[in-house]
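*Asks:* turn this into a model:
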Amino acid sequence: MDYRIFIVEDDRGIAEGITEQMEQWGLEAKPVLDFHNVMGEFAEYQPHLVLMDISLPFMSGYHWCSEIRKVSSVPVIFVSSASDNMNIVMAVNMGADDFIAKPFDQNVLTAKVQALLRRTYDFGVSSPIIEHEGALLNTGDNTLTYQDAKIDLTKNEYRLLLTLMQNKGKIVSREKLMEALWESGDFIDENTLTVNVGRLRKKLENAGLENFITTKSGVGYKVG
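*Replies:* This next block holds a predicted model:
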């Protein structure tokens, strides 16, 4: 299995050094590119482990660790020069799995990463997240999160949103959406589909997600 490591580090030299080290050991690695969009890149990359600095542009590593923990149980290791007891305790309280102080030995970092990957994925793989416009759909627990708030979805609403978000940018036919709902055990006709999409759209708009789902008249619906 090719494990993916997401590196949230603003020192380019350190980020590149970690990336090279991970790749030498057969791991994939990707440093964050846009520190305004850490969660979007996290959702797109679907990492198996995150390496997180504390001092970052715009928001701290504590903030991003907390945001990740709202939607995923993926392992997080803090890598920081702020290695006093208070910061270590804070990191653990925010949901971190380990803490490595800078400056660090690359081999020690690699050993810790590999050990945590073994411990985590011997027992199963973390749930994938699908992201669009800041909305995070967790396919592990069937929840939708947007701007720190969880949006309650019915079984049918979840199936509809999952199908649409899995096909971002494409029009999904009404027939395909009805088939997705049939898979959940409910037989849905054309009228019931329209009602379900209308309720889902209203729920998303109330949460601040305006025009998240668009309609192609007579054909189907689209996200993105």
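*Asks:* going by C-alpha atoms from here, please, whenever you check contacts or count neighbours.
*Replies:* Will do.
*Asks:* hey, where'd the helices end up in the chain?
*Replies:* Taking DSSP state H, the helices of the chain run over residues 12-24, 38-45, 61-71, 85-93, 106-121, 155-166, 174-183, 190-206.
*Asks:* and the spatially most central residue of the chain, how close does it get to Ser83?
*Replies:* The chain has Ala43 as the residue nearest its centroid, 3.3 Å off, counting by CA atoms, centre = their mean. Distance, Ala43 to Ser83, using CA to CA, to the nearest Å: 28 Å.
*Asks:* and what of Phe58?
*Replies:* From Phe58 to Ser83 the distance is 21 Å (CA to CA).
*Asks:* of those two, who's got more company?
*Replies:* When Phe58 and Ser83 are compared for neighbours, Ser83 comes out ahead with 17 against 8, by other CA atoms under 10 Å.
*Asks:* OK, contacts around the more buried one?
*Replies:* Going by CA atoms under 8 Å, 6 or more residues apart in numbering, Ser83 touches Ile100, Ala101, Lys102.
*Asks:* now, which of those sits nearest Arg199?
*Replies:* Ile100 (47.1 Å; CA to CA).
*Asks:* that closest one - nearest residue in space that isn't next to it in sequence?
*Replies:* Val79 (4.8 Å; CA to CA, 6 or more residues apart in numbering).
*Asks:* one more, for comparison:
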Amino acid sequence: MRQQQILIVEDDETIAFGLKVFLLQKGFGIQHADRVSTAKNMLTASPHDLILLDWNLPDGNGYDFCSYVKQMSDIPVIFLTVRDDEHDIVQGLDMGADDYIVKPFQLSVVLSRIQAVLRRTGIAAPASARLTCGALLLDPVKTQVFCSGTEVPVTAGEYRLLLLLLQNKNQTLTRRVLLEKLWDADGDFVNDNTLTVMIKRLREKLGPSSSIKTIRGIGYRLEPDDE
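*Replies:* Take a look at the predicted model:
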């Protein structure tokens, strides 16, 4: 499979560097432009599968650049911007942007949004975008879970919980954070008892390879036993 190419148009070097390192680790090819003129040259020189676009740039703005891109091609565009006003968000989406993420953001959220946009536009994410932890593998493109090479049937809620844990591998997630994210993901209320049951069922389905650690009084952490 050809490596998917992402163009980051961002003048904040710290943000751009963080995105570049993270997405390179996830198997994407990355180019970075810190201004509109450079981004236009890069678009002309080589093909891209998606653009992460800041709104405010030294020699122009994301609004005009997005319009320029959409007139030329159907490359998906995701805005990354501090502009959180409802008018700005609506304006960005109405002009053809495929998603809109307000800064500050979590890198795991950006990855999920990228994968969702690539799925909607028929562009498959790279195989290395699959999430792993020991013998556990989650394929976000096919929404499948495997353990030691065997597919594990999970419910939609269990899948989202496992995805959150994998996206934050080796990091402790509090029960409160998990409950809030699970609720936001589906629009349904997930209570404390439901979370406990979901963790229990995931451990039963995944067996010894579950790698889900209980951090007493805090929450859960996913980490392989050999790390």
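*Asks:* got a TM-score for the pair?
*Replies:* The TM-score (TM-score structural alignment, normalised by the length of the first structure) is 0.52; 123 aligned residues with a CA RMSD of 1.5 Å.
*Asks:* if we can go back for a sec, so the residue nearest to Ile100 of the first structure sits against Ile54, correct?
*Replies:* Yes: Val79 of the first structure is in contact with Ile54 according to CA atoms under 8 Å; the separation is 7.4 Å.
*Asks:* so where does Tyr159 of the second structure fall, helix or strand?
*Replies:* If you go by DSSP states H and E, Tyr159 of the second structure is part of helix 156-167.
*Asks:* contacts for whatever helix or strand comes next after that helix next, please.
*Replies:* Next along the chain after helix 156-167 of the second structure, taking DSSP H and E as the criterion, comes strand 173-174. Strand 173-174 of the second structure has contacts (CA under 8 Å, 6+ apart) with Leu165, Ile218, Gly219, Tyr220, Arg221.
*Asks:* drop anything exposed from those.
*Replies:* By neighbour count, with 16 or more other CA atoms under 10 Å, the contacts of strand 173-174 of the second structure hold Leu165, Tyr220, Arg221 as buried.
*Asks:* the last one should be in a strand, yeah?
*Replies:* Think Arg221 of the second structure. Yes: assignment of Arg221 of the second structure by DSSP: H, G, I helix; E, B strand; the rest coil places it within a strand.
*Asks:* look up how far Arg175 of the second structure lies from it.
*Replies:* 10 Å.
*Asks:* next: the second one.
*Replies:* Separation of Tyr220 of the second structure from Arg175 of the second structure (CA to CA): 7 Å.
*Asks:* again with the first one
*Replies:* According to CA to CA, Leu165 of the second structure and Arg175 of the second structure sit 12 Å apart.
*Asks:* same question for Asp88 of the second structure.
*Replies:* Counting by CA to CA, the gap from Asp88 of the second structure to Arg175 of the second structure is 33 Å.
*Asks:* neighbour count winner among these two?
*Replies:* Higher neighbour count among Asp88 of the second structure and Arg175: Arg175, with 18 against 15, using other CA under 10 Å.
*Asks:* find the residue closest to the more buried one in space, skipping its chain neighbours.
*Replies:* Excluding its sequence neighbours, the residue lying closest to Arg175 of the second structure (CA to CA, 6+ apart) is Gly219, at 4.7 Å.
*Asks:* what's the burial count for Ile8 of the second structure?
*Replies:* 24.
*Asks:* whereabouts in the second structure does stretch 180-193 of the first structure align?
*Replies:* Counting by TM-score structural alignment, stretch 180-193 of the first structure pairs with no residue of the second structure.
*Asks:* from one end of that stretch to the other, what's the distance?
*Replies:* First-to-last residue span, stretch 180-193 of the first structure, CA to CA: 11 Å.
*Asks:* same question, stretch 65-77 of the first structure
*Replies:* Note: stretch 65-77 of the first structure ends 10 Å apart using CA to CA.
*Asks:* list the buried ones in that stretch?
*Replies:* Neighbour-count burial for stretch 65-77 of the first structure flags 65-77 (criterion: 16+ other CA under 10 Å).
*Asks:* next: stretch 15-34 of the first structure.
*Replies:* Of all the residues in stretch 15-34 of the first structure, those buried under the rule 16+ other CA under 10 Å are Ala15, Glu16, Ile18, Thr19, Gln21, Met22, Leu27, Glu28, Ala29, Lys30, Pro31, Val32.
*Asks:* now do the SS call for the residue lying closest to Tyr220 of the second structure once chain neighbours are set aside.
*Replies:* Residue nearest to Tyr220 of the second structure in three dimensions, not counting chain neighbours: Thr214, with 4.7 Å by CA to CA, 6+ apart. Put simply, Thr214 of the second structure is strand when judged by three-state DSSP.
*Asks:* Thr214 of the second structure: neighbour count?
*Replies:* Count around Thr214 of the second structure with other CA under 10 Å applied: 14.
*Asks:* so for Lys222 of the first structure, which of the helices of the first structure sits nearest?
*Replies:* With CA to CA, the closest approach to Lys222 of the first structure among the helices of the first structure belongs to helix 155-166: 6.3 Å.
*Asks:* so where is the closest one in the second structure?
*Replies:* Under TM-score structural alignment, there's no match for helix 155-166 of the first structure.
*Asks:* helices and strands around that helix, which ones?
*Replies:* Helix 155-166 of the first structure is packed against strand 129-132, helix 174-183, helix 190-206, strand 220-223, with contacts defined by 3 or more CA pairs under 8 Å, 6 or more residues apart in numbering; DSSP states H and E.
*Asks:* now those as CSV including distance to Leu49 of the first structure and mean neighbour count?
*Replies:* CSV is the format used below for those (distance: least, CA to CA, whole Å; neighbours: other CA atoms under 10 Å):
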stretch, distance to Leu49 of the first structure, mean neighbour count
strand 129-132, 14, 20
helix 174-183, 31, 17
helix 190-206, 30, 15
strand 220-223, 28, 19
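*Asks:* for Pro47 of the first structure, find the nearest of the ones you listed.
*Replies:* Closest to Pro47 of the first structure of these is strand 129-132 (CA to CA; 10.1 Å).
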